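In: Provide a 3D model corresponding to the input given below.
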Amino acid sequence: MKLLVIIASTRPGRIGKPIGDWFADRASQHGGFEVEVADLAEIALPLHDEPAHPMTGKYEHQHTKDWSARVDAADAVVMVTPEYNYAFNAALKNAIDYLNREWRYKPVGFVSYGGVSGGMRAVQMLKQVVTAVRMVPVGDTVLIPMARTMLGDGGFEPTDVVAQSADVMLDELVKLAEPLAGVRAAS
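Out: Next up, the predicted model:
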């Protein structure tokens, strides 16, 4: 089974990259998935620029075709997201909106970070969006409050609670990935 870890933050000075790298490493060590990282800062999707609606799957631009192939190949997804102004960032919404069928019937987990809320409000909003494209959010989330305090010379250094929450979420993704693969095949 393949897990796509999407690093959502694209701004200079972001802390999402070390958090995303930590989570991808943790997911690899977990052993439930083959892990691929999709860093939206590197992918650099322009604002949605396809003339046909995403439901058609008719893509003209190579960046869309490449993004489609990466998401389509995944059996599960984790979105590593900051909280900006009580929500998730525009780059992640844009990346979701580019596609439709590629997201369907895939379990999705969230690693969110921010100040005292740990990005909880971003996850609440994201759950509404991902269910609209028929993804299945797992109940367990990795919330990282005061995330900057966990950055060190070696990258992101989570508390034990944060690290353990990643394992719990990965266990849930594994439980859902195989049954939902069957749903995707049948639909």
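In: C-alpha only now, for contacts and for neighbours.
Out: OK.
In: Which strands or helices does the longest helix belonging to the chain pack on?
Out: Longest helix in the chain, counting residues (DSSP state H): helix 160-186. Applying 3 or more CA pairs under 8 Å, 6 or more residues apart in numbering; DSSP states H and E, one finds that helix 160-186 contacts helix 16-30, strand 107-113, strand 142-144.
In: next helix or strand past the second one?
Out: Under the assignment DSSP states H and E, the closest C-terminal helix or strand after strand 107-113 is helix 120-132.
In: Of all the helices and strands packed on helix 160-186, which one is nearest residue 174?
Out: strand 107-113 (8.8 Å; CA to CA).
In: what angle do the closest one and helix 16-30 make?
Out: Angle of strand 107-113 versus helix 16-30, following axes from the mean of the first three to the mean of the last three CA atoms, to 10 degrees, is 130 degrees.
In: ok, back up a step: point out the most buried one among the helices and strands packed on helix 160-186.
Out: Neighbour counts (mean count of other CA atoms under 10 Å) averaged over each of these peak at strand 107-113, with a mean of 28.
In: Against which helices or strands is that strand packed?
Out: Against strand 107-113 (3+ CA pairs under 8 Å, 6+ apart) you get strand 76-82, helix 120-132, strand 136-137, strand 142-144, helix 160-186.
In: Looking at those, spot the one closest to residue 23.
Out: Comparing the helices and strands packed on strand 107-113 by CA to CA, helix 160-186 comes nearest, at 7.5 Å.
In: relative to strand 76-82, how tilted is the closest one?
Out: 140 degrees.
In: still on that earlier bit, now the helices and strands packed on helix 160-186 in CSV, with distance to residue 177?
Out: Putting the helices and strands packed on helix 160-186 into CSV (distance: least, CA to CA, whole Å) gives the following:
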stretch, distance to residue 177
helix 16-30, 14
strand 107-113, 6
strand 142-144, 18
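In: Let's see this one next, to set against the first:
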Amino acid sequence: MNGDHRFGPLGFQLVLLRRMADHQPGLVEDARRELGVSIGEMREANRRWQAMVRSPRARGALSRYRSVLGEPEPSSRRRIGDLECDALLWRVPLWPDLRFEVLAAPGGAVWNEWLVRAPGAAGPRLRTEDDLRPWSCTVDEVARAFAPARPMEGSAPTRQRLAFTLPDGQECVAEFCWGLLQGVSRSRAC
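Out: As a prediction, the model looks like this:
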């Protein structure tokens, strides 16, 4: 990746894009060009990431994120039900209004990892189906805008689905990859 053999933030962004290419190949192609990398470099970044994740000497997920992305922005303590965790955020240059968030249990076990709106950044106004454009919003933004939304199982660990009802009564399912909206489909039964 431009002669730099260290896997860092650029390589990580390519990993995010590689998974999103299944849903939004055109947006991924535009982003890849913006980053100045080839398809081969994107594939190589994904190969290196998978090797890090699957290596018998693999470090824990939280340690891996720190080594690849550097030190996070100041972390915060978050309570989810009866459980407390640390919420760590990293900048992702491709999406300046978003952060990559890792929720980690005491001891460092990672519970969740996805893109969220950056603190203080204004999210989109979501009122209709037309407002739900790919890459425009995150899981929590859609869930809040169309409450009560119902989480559904995704097709892979980095994918999430959310069932919700539009103001006109139409039921929909939103598909997310790494927490970022990829698309919405109308459904008769969610």
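In: Would you mind reporting the TM-score between them?
Out: The TM-score (TM-score structural alignment, normalised by the length of the first structure) is 0.27; 89 aligned residues with a CA RMSD of 5.7 Å.
In: could I get the helices and strands packed on strand 107-113 of the first structure as JSON lines with distance to residue 151 of the first structure?
Out: Output for those, formatted as JSON lines (distance: least, CA to CA, whole Å):
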{"stretch": "strand 76-82", "distance to residue 151 of the first structure": "15"}
{"stretch": "helix 120-132", "distance to residue 151 of the first structure": "20"}
{"stretch": "strand 136-137", "distance to residue 151 of the first structure": "27"}
{"stretch": "strand 142-144", "distance to residue 151 of the first structure": "11"}
{"stretch": "helix 160-186", "distance to residue 151 of the first structure": "13"}
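In: and of the ones you listed, who's closest to residue 97 of the first structure?
Out: Here helix 120-132 is closest among these (CA to CA), at 9.3 Å.
In: Quick one: list the elements packing against the closest one.
Out: For helix 120-132 of the first structure, the packing partners by 3+ CA pairs under 8 Å, 6+ apart are strand 107-113, strand 136-137.
In: Out of those, flag the one nearest residue 178 of the first structure.
Out: strand 107-113 (9.6 Å).
In: and the angle for that closest one with helix 120-132?
Out: Here strand 107-113 of the first structure runs at an angle of 160 degrees relative to helix 120-132 (the same axes, to 10 degrees).
In: Pretty sure residue 156 of the first structure sits against residue 22.
Out: Yes: Residue 156 of the first structure lies in contact with residue 22 (CA atoms under 8 Å); the separation is 6.3 Å.
In: ok, back up a step: now for the helices and strands packed on helix 160-186 of the first structure, which one comes closest to residue 173 of the first structure?
Out: Taking those one by one with CA to CA, strand 107-113 is closest: 6.1 Å.
In: What is the neighbour count of residue 161 of the first structure?
Out: When neighbours are counted by other CA atoms under 10 Å, residue 161 of the first structure registers 11.
In: Next: residue 80 of the second structure.
Out: Neighbours of residue 80 of the second structure (other CA under 10 Å): 7.
In: same check, this time on residue 128 of the first structure
Out: 12.
In: same deal with residue 40 of the second structure?
Out: Count around residue 40 of the second structure with other CA under 10 Å applied: 10.
In: Would you mark the buried spots in the longest helix of the first structure?
Out: 162-163, 165-167, 169-174, 176-178, 180-181, 184 (16 or more other CA atoms under 10 Å).
In: Ok, stretch 27-46 of the second structure next?
Out: 27-29, 31-32, 37, 41-42, 44-46.
In: For the second structure, which segments are assigned as strands?
Out: Applying DSSP state E to the second structure gives strands spanning 76-80, 83-91, 98-104, 110-117, 150-152, 159-165, 171-177, 180-187.
In: and those strands as TSV, adding distance to residue 65 of the second structure?
Out: Putting the strands of the second structure into TSV (distance: least, CA to CA, whole Å) gives the following:
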stretch	distance to residue 65 of the second structure
strand 76-80	17
strand 83-91	9
strand 98-104	9
strand 110-117	10
strand 150-152	26
strand 159-165	18
strand 171-177	18
strand 180-187	19
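In: just so I know, which of the ones you listed lies nearest residue 53 of the second structure?
Out: Of the strands of the second structure, nearest to residue 53 of the second structure by CA to CA is strand 110-117, at 13.1 Å.
In: can you give me the angle the closest one makes with strand 180-187?
Out: 90 degrees.
In: Pretty sure residue 77 of the first structure sits against residue 27.
Out: No: look at residue 77 of the first structure against residue 27 with CA under 8 Å: they stay out of range, at 11.4 Å.
In: where's residue 127 of the first structure relative to residue 107 of the first structure, distance?
Out: Here the criterion is CA to CA, to the nearest Å. By it, residue 127 of the first structure lies 11 Å from residue 107 of the first structure.
In: Return every residue with contacts to both of these two.
Out: Residues within reach of residue 127 of the first structure and of residue 107 at once, by CA atoms under 8 Å, 6 or more residues apart in numbering, are residue 137.
In: before we move on, the earlier item: distance to residue 41 of the first structure added to the helices and strands packed on helix 120-132 of the first structure, as CSV?
Out: Formatted as CSV, those follow (distance: least, CA to CA, whole Å):
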stretch, distance to residue 41 of the first structure
strand 107-113, 17
strand 136-137, 24
